[in-house]
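1. This is a predicted model, with the sequence first.
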Amino acid sequence: MTRFDAMTPTADKTGAQTGAPRSVNRILQIFDDLCSRPTGASLATLSDSLGIPKSSLLNLLRGLLASNHLAFVDGLYQLGPEAYGLASAIIGTRRYLGVTDLARPVMRRLAEASQETAVLAVMSGDRSAAIYVEKIESPNAIRFSATVGDSRPLLWSAVGRVLLAFQVDHWLNEYMRTAKLVRHTPQTEIRRTRLRDILEEVRRNHVAVTADQGTRNVSGFAAPIFDGSGNLVAAVG
């Protein structure tokens, strides 16, 4: 019995139950099964494991591929980037729940003073992006729109640069050596040496400033939040 089956005692292996729609239960079963298969599984393997007919299963898999919740590599279905992003957002929100409670009053004052949207961000579980875990939107009709769970590039967002700047040097050096540099706008900084210098400036000054880096016509300011031991917990911007 899978973890998701355990949450719906009346469900049978094919997904028939008195609670959730069959397709919802089957999607959860797919995720649950693939969590235990890091290298992925074929259509036949998933069909046998879940007891779902191949034709019905294939329709679900196609939808999950289209949304990037699954990936298809060398004939095997694997968890995709959107699935990992969702997992990171859920874990991050739960882990930093206390921080959001403490940061929320400060974020409200920041949004009121700047008349801009304030966000709280943490590093994703795989340390590939900044994830918004809280937001206070600007009162203005025209404003930066942020959604809890959204991810932002580490090198080209203010919160991302804060989260990067306070990582240990050996990890940061390796990240900077291997990071894929993508030009999001004509002004995006893609010189590795310059980006490393910028992160050192953020570490010294405890503030990051970006303009037209990840998104055209969008500027950002961010600062770190530390715990009582001086460890970075989140970035507010």
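-> It's in. Worth saying up front: this structure is predicted, and the values here are computed from it rather than measured.
2. alpha carbons only for contacts and neighbour counts from here, please
-> Fine.
3. Quickly find the element holding the residue nearest the centre of the chain.
-> Computing the C-alpha centroid of the chain and ranking residues by C-alpha atoms, centre = their mean puts G85 first, at 3.9 Å. Here G85 sits within helix 81-95, counting by DSSP states H and E.
4. and for the helix or strand following that helix, what are the contacting residues?
-> Scanning forward in sequence from helix 81-95 by DSSP H and E, the next helix or strand is helix 97-114. Identification of contacts with helix 97-114 by C-alpha atoms under 8 Å, 6 or more residues apart in numbering yields 116-120, 133-139, 236.
5. returning to that earlier point: which other helices and strands does the helix holding G85 contact?
-> strand 70-73, strand 130-136 (3 or more C-alpha pairs under 8 Å, 6 or more residues apart in numbering; DSSP states H and E).
6. Sort out which residues of it are buried, please.
-> 82-86, 88-89, 92-93 (16 or more other C-alpha atoms under 10 Å).
7. And stretch 158-167, by the same measure?
-> Residues 158-166 are the ones in stretch 158-167 that count as buried (16+ other C-alpha under 10 Å).
8. Quickly name whichever of the residues you listed is closest to L46.
-> Checking these against L46 with C-alpha to C-alpha, the nearest one is G160 at 37.3 Å.
9. nearest residue to the closest one other than its sequence neighbours?
-> Leaving aside its sequence neighbours, G160 sits nearest to L154 (C-alpha to C-alpha, 6 or more residues apart in numbering; 3.8 Å).
10. gap between that neighbour and M176?
-> Going from L154 to M176 by C-alpha to C-alpha, to the nearest Å gives 11 Å.
11. the more surrounded of those two?
-> Between L154 and M176, counted using other C-alpha atoms under 10 Å, L154 has the larger neighbour count: 23 against 16.
12. Can you show me the strands along the chain?
-> In the chain, strands defined by DSSP state E lie at 70-73, 76-79, 118-123, 130-136, 151-152, 208-211, 219-226, 232-236, listed in chain order.
13. got TSV for those strands, with distance to R22 and mean neighbour count too?
-> Listed next are the strands of the chain as TSV, based on distance: least, C-alpha to C-alpha, whole Å; neighbours: other C-alpha atoms under 10 Å:
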stretch	distance to R22	mean neighbour count
strand 70-73	19	19
strand 76-79	21	20
strand 118-123	35	28
strand 130-136	31	26
strand 151-152	30	22
strand 208-211	46	20
strand 219-226	44	19
strand 232-236	39	23
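14. Second structure for comparison follows:
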Amino acid sequence: MTKGRGKGRGSPYRVQVLERALAILETLAGNESEPTLIELSERLGLHKSTVHRLLVVLEQYRLVERNQQGGGYRLGLKLFELGSKAVARLDLRERARPYLEQLVYETGETAHLCILDHGEALCLEKVEPPRSVRVPTNIGQRHPAHCTAVGKALLAFLPEPKLDDLIKRQGLRAYTRNTITTPAQLKEDLERVRQLGYAVDNEEVEEWLRCIGAPVRDYSGEVVASISIAGPNFRLTDDKIPMLAKVVIETADQLSAELGYRGASSQAGVGEVSQGQVGL
């Protein structure tokens, strides 16, 4: 009995298909003209039927487009969209860095910049103070959105259908005894975030760690990121949270203005936080 070609995840066959698809994209990127199927087949040294199958899939994902008149192929607009998002993230990180440094200087705590990516809080930047207590986070690391300050500052401004879908897909896993684990509790929590202008992680991921986060808006008013400070519970105490939250919101507003936002400041939402409200 002969063995079929391995088509499982990570198999050599799948890797080869991916390499060939990337070779097509690189060939199109390096040509001002729009090569035809036959020309692509010759340049890549692949059979015409193989190249055609790959082009069909790439067209479906809008990664390539076919000129209906000349029959040639060019890069699709989907690549422009993806590239624009990548550039935007790099630009956001570069522009946010001075504000995170300012936040560290004013609070003495670790500062983060995050975005919502596939339902999780993705860390784009981190600035640490010269302190001995290290916050266990890294640039590029993903964190659950429902129990982190940066995550809740982002979730609070999602349309409810998107929030419901995210909860259904991601779930509300418990990390500590303080983690919110029901949709009703989370929605109540996010309503407080909208009212106060900031979110708090009250030892919901790590039992010793507290965080305060605020949303960052772009020129259109859309919440595109969040910033936060994180530190041990003996420094981010209940009585200090309102004062520190004010600094976080001020910094988030300044970064929002840097991104072109001209709306009202979030400062009006800052108020005293009672014992029952600390676990935002």
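-> Received the coordinates, thanks. Computed from a predicted model, the values in this text were never measured in an experiment.
15. Let me see the TM-score of these two.
-> The TM-score (TM-score structural alignment, normalised by the length of the first structure) is 0.59; 159 aligned residues with a C-alpha RMSD of 2.7 Å.
16. Switch the helices and strands packed on helix 81-95 of the first structure over to CSV; also include distance to T215 of the first structure.
-> CSV is the format used below for these (distance: least, C-alpha to C-alpha, whole Å):
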stretch, distance to T215 of the first structure
strand 70-73, 27
strand 130-136, 15
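17. Out of those, flag the one nearest L57 of the first structure.
-> strand 70-73 (13.1 Å).
18. returning to that earlier point: quick one, what contacts the residue nearest to the centre of the first structure?
-> So, once contact is read as C-alpha under 8 Å, 6+ apart, G85 of the first structure ends up touching 124, 149, 151.
19. Pull the number of nearby residues for the first one.
-> By the measure other C-alpha under 10 Å, the count of residues near S124 of the first structure is 23.
20. The first structure: which residue goes with E203 of the second structure?
-> Here E203 of the second structure is matched to D212 in the first structure, going by TM-score structural alignment.
21. Next, work out how far apart the closest residue to that match other than its chain neighbours and Q187 of the first structure are.
-> Sequence neighbours aside, V218 is the residue nearest to D212 of the first structure in space, at 5.4 Å (criterion: C-alpha to C-alpha, 6+ apart). Look at V218 of the first structure and Q187 of the first structure: by C-alpha to C-alpha, they are 11 Å apart.
22. what touches both of those two?
-> With C-alpha under 8 Å, 6+ apart, V218 of the first structure and Q187 have common neighbours D212.
23. wait, what's in contact with the residue mapped onto A235 of the first structure from the second structure?
-> Under the alignment (TM-score structural alignment), A235 of the first structure pairs with S226 of the second structure. The contact partners of S226 of the second structure, taken as C-alpha under 8 Å, 6+ apart, are 113-115, 150-151, 153-154, 213-216, 252.
24. In JSON lines, list those along with distance to Q195 of the second structure.
-> Below are the contacts of S226 of the second structure laid out as JSON lines (distance: C-alpha to C-alpha, whole Å):
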{"residue": "L113", "distance to Q195 of the second structure": "22"}
{"residue": "C114", "distance to Q195 of the second structure": "21"}
{"residue": "I115", "distance to Q195 of the second structure": "21"}
{"residue": "V150", "distance to Q195 of the second structure": "16"}
{"residue": "G151", "distance to Q195 of the second structure": "16"}
{"residue": "A153", "distance to Q195 of the second structure": "11"}
{"residue": "L154", "distance to Q195 of the second structure": "14"}
{"residue": "G213", "distance to Q195 of the second structure": "14"}
{"residue": "A214", "distance to Q195 of the second structure": "12"}
{"residue": "P215", "distance to Q195 of the second structure": "12"}
{"residue": "V216", "distance to Q195 of the second structure": "15"}
{"residue": "A252", "distance to Q195 of the second structure": "16"}
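25. can you pull out the helices in the second structure?
-> 12-29, 37-44, 48-60, 77-107, 149-155, 160-170, 183-196, 241-258 (DSSP state H).
26. do you know which of those lies nearest R134 of the second structure?
-> That would be, of the helices of the second structure and by C-alpha to C-alpha, helix 77-107, which comes in at 13.4 Å.
27. Which two among the buried residues of stretch 158-167 of the first structure are spaced furthest apart?
-> Farthest pair in those (C-alpha to C-alpha) is A158 and F166. Separation: 13.1 Å.
28. According to the alignment, which residue of the second structure corresponds to S145 of the first structure?
-> S145 of the first structure maps onto P136 in the second structure, by TM-score structural alignment.
29. hmm, back to that, in space, what's closest to the match of A235 of the first structure - neighbours in sequence excluded?
-> According to C-alpha to C-alpha, 6+ apart, the nearest residue to S226 of the second structure is P215 (4.4 Å).
30. Could you check which residue of the first structure pairs with E65 of the second structure?
-> Counting by TM-score structural alignment, E65 of the second structure has no partner.
31. what does L100 of the second structure give?
-> In the first structure, the residue matched to L100 of the second structure (TM-score structural alignment) is M107.
32. neighbours of its match, just the number please.
-> 22.
33. Now do the same for V248 of the second structure: its match in the first structure.
-> V248 of the second structure maps onto nothing in the first structure, by TM-score structural alignment.
34. cool, A149 of the second structure as well?
-> That one, A149 of the second structure, aligns with A158 by TM-score structural alignment.
35. Contacts only, for that match.
-> Contacts of A158 of the first structure were listed using C-alpha under 8 Å, 6+ apart, and they are 208-210, 220-222, 237.
36. The contacts of helix 97-114 of the first structure: which two are farthest apart?
-> V133 and P139 (19.5 Å).
37. From M123 of the first structure, how far off is V168 of the first structure?
-> In terms of C-alpha to C-alpha, V168 of the first structure sits 14 Å off from M123 of the first structure.
38. er, H184 of the first structure actually
-> Using C-alpha to C-alpha, H184 of the first structure is found at 20 Å from M123 of the first structure.
39. for L43 of the first structure, same thing?
-> For L43 of the first structure, the distance to M123 of the first structure - C-alpha to C-alpha - is 34 Å.
40. Ok, I190 of the first structure next?
-> 21 Å.
41. which residues sit in contact with the counterpart of R194 of the second structure in the first structure?
-> Counting by TM-score structural alignment, R194 of the second structure lines up with R203 in the first structure. Residues in contact with R203 of the first structure (C-alpha under 8 Å, 6+ apart) are 162, 165-166.
42. got those as a markdown table, with distance to R196 of the first structure columns?
-> Shown next, in a markdown table, are the contacts of R203 of the first structure (distance: C-alpha to C-alpha, whole Å):
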| residue | distance to R196 of the first structure |
| --- | --- |
| V162 | 12 |
| A165 | 9 |
| F166 | 12 |
